[in-house]
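Visitor: Take a look and give me a structure for this.
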Amino acid sequence: MPPRPPINILLSALYLQLPAPLRTLPCQAQRRGIRSILKPPPKPNRFDQSAHHGAPEALSRSKVLERKSYTIPQRTGLLAIKKGHVSIYEPDTGRRMPATVLQVDRCQVISYKTLDKHGYWAVQVGSGYRKPKNMTRPELGHLANYKISPKDKIVEFRVKDSKGLQVPIGSELKPDWFTVGQYVDCRSKNKGKGFAGVMKKHGMSGQPASHGQSLTHRTLGSAGGSQGSGSRVHPGKRMAGRMGGIMHTVQNLKVLMTDSEKGILVVKGLVSGPKNSYVRVQDSKKMPDQVNKLGLKMGAELEVQPAKVLTSTGEASPEAGLVAEQLMATEALDSGAAPEARL
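Guide: Sure thing, here's the model as predicted:
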């Protein structure tokens, strides 16, 4: 087999056959490289969800609510006050089971949130009573617009669609809103523990007790890697800090007893939070078929309750316009009106 000529000799022969103006192009291409006309693929963006959900229309608010509609309850919930834990014995087996006693205090429907105006379906509910002098003027005006007495706590409950808005504004929600045997979700703010270390807050093992270890027995060990992880502390690293005092949900608690006359609701299990703290009670998200199976009421049969404002003697006045009069009196005092306008 004859020897092959070197590649540079072949290239030089082809190079000499090119016209004079084109002989400088290979040299420039060798120095600078050939630039492709194809655009490079875009870099991944974790905020761009179009690759997962398809067209941008799938990211609209209506489509998002449609995908989440199965986990949103059909009915509104109510506000209750935690009174403590008790023990109840099953009559059949005699087994002891823990339970939580909740009190429902003047829980009324205040207003609605609609999809067209606010972007979602919700029912605004208020509970308790607060003196008008301890409320802001926008709060008094909002309640006076719907002829509702001043409330100590106001929250919203998301509902699936417009069927959850059948509860009339001003109607009072009592413990019989739930049925014995159904399951509910209780959401409340758990007890605050203050500043806690990593052993109490996150359950870490801590440092050695001996073998030369001194001064740091219950502290955090390594907070991050060196060059391999960027020589930094990554976001979300568990460290010492304030423990508790955040919202916590306990799901699938069975309703054991309801007493509308005394305003008592007893659920099986333990609910987070200290005594006299507010608890949001709503139908269980993981059991959306309870409304049809148990025949739960949607609220259209409830009656509207008149607004009541406590007077200086502590008696409740049934006049619905006192909230509006209180607001007007406050505006009159600011404008320098006569003292007779005071309530």
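Visitor: For the rest of this, base every contact and every neighbour count on C-alpha atoms.
Guide: Will do.
Visitor: how about the strands in the stretch 1-150 of the chain?
Guide: Per DSSP state E, counting those that start in this stretch, the stretch 1-150 of the chain carries strands over the ranges 78-89, 96-103, 107-113, 122-127.
Visitor: Can you lay out those as TSV showing distance to Gln213 and mean neighbour count?
Guide: Formatted as TSV, the strands of the stretch 1-150 of the chain follow (distance: least, CA to CA, whole Å; neighbours: other CA atoms under 10 Å):
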stretch	distance to Gln213	mean neighbour count
strand 78-89	43	19
strand 96-103	44	19
strand 107-113	57	23
strand 122-127	55	24
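Visitor: For Lys275, find the nearest of the ones you listed.
Guide: Nearest to Lys275, of all those, is strand 78-89, at 5.3 Å by CA to CA.
Visitor: tell me which residues in the helix ranked longest in the chain are buried?
Guide: Across the chain, the longest stretch assigned as helix under DSSP state H is helix 322-334. Buried residues in helix 322-334, counted by 16 or more other CA atoms under 10 Å: Leu322, Val323, Ala324, Gln326, Leu327, Met328, Ala329, Thr330, Ala332.
Visitor: Check which helices and strands it is in contact with.
Guide: For helix 322-334, the packing partners by 3 or more CA pairs under 8 Å, 6 or more residues apart in numbering; DSSP states H and E come out as helix 137-145.
Visitor: Name the residues of the helix it packs on that are buried.
Guide: Quick answer for helix 137-145 (16+ other CA under 10 Å): Arg137, Leu140, Gly141, His142, Leu143, Ala144.
Visitor: and the third one, what does it touch?
Guide: Going back to what we said before, that points to Gly141. Under the criterion of CA atoms under 8 Å, 6 or more residues apart in numbering, the neighbours of Gly141 are Ala324, Leu327.
Visitor: dump the residue contacts of the spatially most central residue of the chain.
Guide: In the chain, the C-alpha nearest the mean C-alpha coordinate belongs to Met247, at 8.5 Å (CA atoms, centre = their mean). Contacts for Met247 (CA under 8 Å, 6+ apart) come out as Arg187, Ser188, Lys189, Asn190.
Visitor: Show me what the helix or strand harbouring the first one packs onto, helices and strands only.
Guide: Using DSSP states H and E, Arg187 sits within strand 183-189. Using 3+ CA pairs under 8 Å, 6+ apart as the contact criterion, the secondary-structure elements in contact with strand 183-189 are strand 247-259, strand 278-283.
Visitor: if we can go back for a sec, with distance to Glu261 added, can I get the strands of the stretch 1-150 of the chain in JSON lines?
Guide: Putting those into JSON lines (distance: least, CA to CA, whole Å) gives the following:
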{"stretch": "strand 78-89", "distance to Glu261": "15"}
{"stretch": "strand 96-103", "distance to Glu261": "11"}
{"stretch": "strand 107-113", "distance to Glu261": "14"}
{"stretch": "strand 122-127", "distance to Glu261": "16"}
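Visitor: now the other sequence, so there's something to compare against:
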Amino acid sequence: MSGLIGKKIGMTSIYDENGKNIPCTVIQAGPCVVTQVRTEETDGYAALQLGFDDKSDKNASKAAQGHFKKAGTAVKRKVAEFKGFDEEYKLGDSITVEMFTEGEFVDVSGTSKGKGFQGVVKRHGFGGVGQQTHGQHNRLRAPGSIGAASYPARVFKGMRMAGQMGSEKVKVENLRVLKVVADKNLLVVKGCVPGHKNSYVIVQK
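Guide: So this is what the prediction gives:
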């Protein structure tokens, strides 16, 4: 799937022609530079490696500096590969947000917000054990039983328990493109997108 690397700017809302308020997310999509062209002959598959968001040379290794120098561009913070581009692109070409059109649907993937170590009520929506009556003063957010006794004498894999929550790769599919602001490289999509403000996201057609 062809696409671009972007940065989540934040959320806002706009009104449609019927006066309905629509929540939406603003993404700075591109411009992305072609930093490597994968071909069937040399790599076994066809794809484009795109780079986004400049960073200084002092924060990059010599190998990374040489890699981006071949494309004639500055060192990039985020690099990703995309397949399925209709047009032919060469090393150093720039791809902008204009590849998207208003009304089409895109998939956006990113890393969700990390929420640390959480209990079963917040992490899995458990209801707790019992009520506040009959002496149960400290059971409201407890997980309760996690299995039987002598058989099977173990806890099954995948048991929903407390643990680290968030900070996972999440893809939200079929978000409608509401606006394309080409002069500012902005893409406005309907609904929410994973990640915190200024986090990197992958937008695919």
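Visitor: TM-score for these two?
Guide: TM-score for the superposed pair, counting by TM-score structural alignment, normalised by the length of structure 2: 0.90. Supporting figures: 204 aligned residues with a CA RMSD of 1.9 Å.
Visitor: before we move on, back to that, just say which of the helices and strands packed on strand 183-189 of structure 1 is most tucked in.
Guide: Ranked by mean neighbour count, those are led by strand 278-283 with a mean of 22 (mean count of other CA atoms under 10 Å).
Visitor: Quick one: list the elements packing against that one.
Guide: Judged by 3+ CA pairs under 8 Å, 6+ apart, strand 278-283 of structure 1 is in contact with strand 78-89, strand 183-189.
Visitor: Out of these, the one nearest Gly225 of structure 1 is which?
Guide: strand 183-189 (35.1 Å).
Visitor: Residue range in structure 2 corresponding to that closest one, please.
Guide: Aligning strand 183-189 of structure 1 against structure 2 (TM-score structural alignment) gives residues 105-111.
Visitor: Would you mind getting the average deviation of that stretch from structure 1?
Guide: Compared with structure 1 after fitting, stretch 105-111 of structure 2 deviates on average by 0.7 Å (mean CA distance after the TM-score superposition for structure 1).
Visitor: which part of structure 2 lines up with the longest helix of structure 1?
Guide: Aligning helix 322-334 of structure 1 against structure 2 (TM-score structural alignment) gives no matching residues.
Visitor: For the stretch 151-300 of structure 1, which segments count as strands?
Guide: Under DSSP E, counting those that start in this stretch, the stretch 151-300 of structure 1 gives strands at 153-158, 172-173, 183-189, 192-196, 241-244, 247-259, 264-268, 278-283.
Visitor: Isn't Gly128 of structure 2 up against Ser145?
Guide: No. Applying CA atoms under 8 Å, one finds Gly128 of structure 2 not in contact with Ser145, separated by 10.9 Å.
Visitor: neighbour count winner among these two?
Guide: Taking other CA atoms under 10 Å, Gly128 of structure 2 and Ser145 do not tie; Gly128 has more neighbours (15 against 7).
Visitor: What residues in structure 1 pair up with stretch 163-180 of structure 2?
Guide: With TM-score structural alignment applied, stretch 163-180 of structure 2 matches the range 241-258 in structure 1.
Visitor: if I line the two up, what does Asp57 of structure 2 land on in structure 1?
Guide: By TM-score structural alignment, Asp57 of structure 2 lines up with Pro132.
Visitor: Stretch 99-107 of structure 2 spans what distance, first to last residue?
Guide: 14 Å (CA to CA, to the nearest Å).
Visitor: Would you mark the buried spots in that stretch?
Guide: Neighbour-count burial for stretch 99-107 of structure 2, counted by 16+ other CA under 10 Å, picks out Phe100, Phe105, Val106, Asp107.
Visitor: which of these sit farthest apart?
Guide: Phe100 and Asp107 (12.0 Å).
Visitor: Which residues are in contact with each of these two?
Guide: Lys205.
Visitor: Looking at the buried residues of helix 322-334 of structure 1, spot the one nearest Glu90 of structure 1.
Guide: Val323 (47.1 Å).
Visitor: Wait, the closest one touches Leu310, no?
Guide: No. When contacts are counted by CA under 8 Å, Val323 of structure 1 is not listed as touching Leu310 (10.3 Å).
Visitor: Take the strands of the stretch 151-300 of structure 1 and lay them out in CSV including distance to Trp121 of structure 1.
Guide: Compiled in CSV, the strands of the stretch 151-300 of structure 1 are given as follows (distance: least, CA to CA, whole Å):
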stretch, distance to Trp121 of structure 1
strand 153-158, 6
strand 172-173, 19
strand 183-189, 19
strand 192-196, 32
strand 241-244, 30
strand 247-259, 21
strand 264-268, 26
strand 278-283, 15
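Visitor: Specify, as a residue range, where stretch 193-202 of structure 2 falls in structure 1.
Guide: By TM-score structural alignment, stretch 193-202 of structure 2 lines up with residues 271-280 in structure 1.
Visitor: Name the residues that touch that stretch?
Guide: Stretch 271-280 of structure 1 is contacted from outside by 77-84, 100, 185-191, 248-250, using CA under 8 Å, 6+ apart.
Visitor: cutoff 7 Å now
Guide: Stretch 271-280 of structure 1 has contacts (CA atoms under 7 Å, 6 or more residues apart in numbering) with 77-84, 100, 186-191, 248, 250.
Visitor: and stretch 177-194 of structure 2, how far apart are its ends?
Guide: End-to-end span of stretch 177-194 of structure 2 (CA to CA): 16 Å.
Visitor: can you give me how far it is from the chain middle?
Guide: In terms of CA atoms, centre = their mean, to the nearest Å, the centre of stretch 177-194 of structure 2 is found 14 Å from the chain centre.
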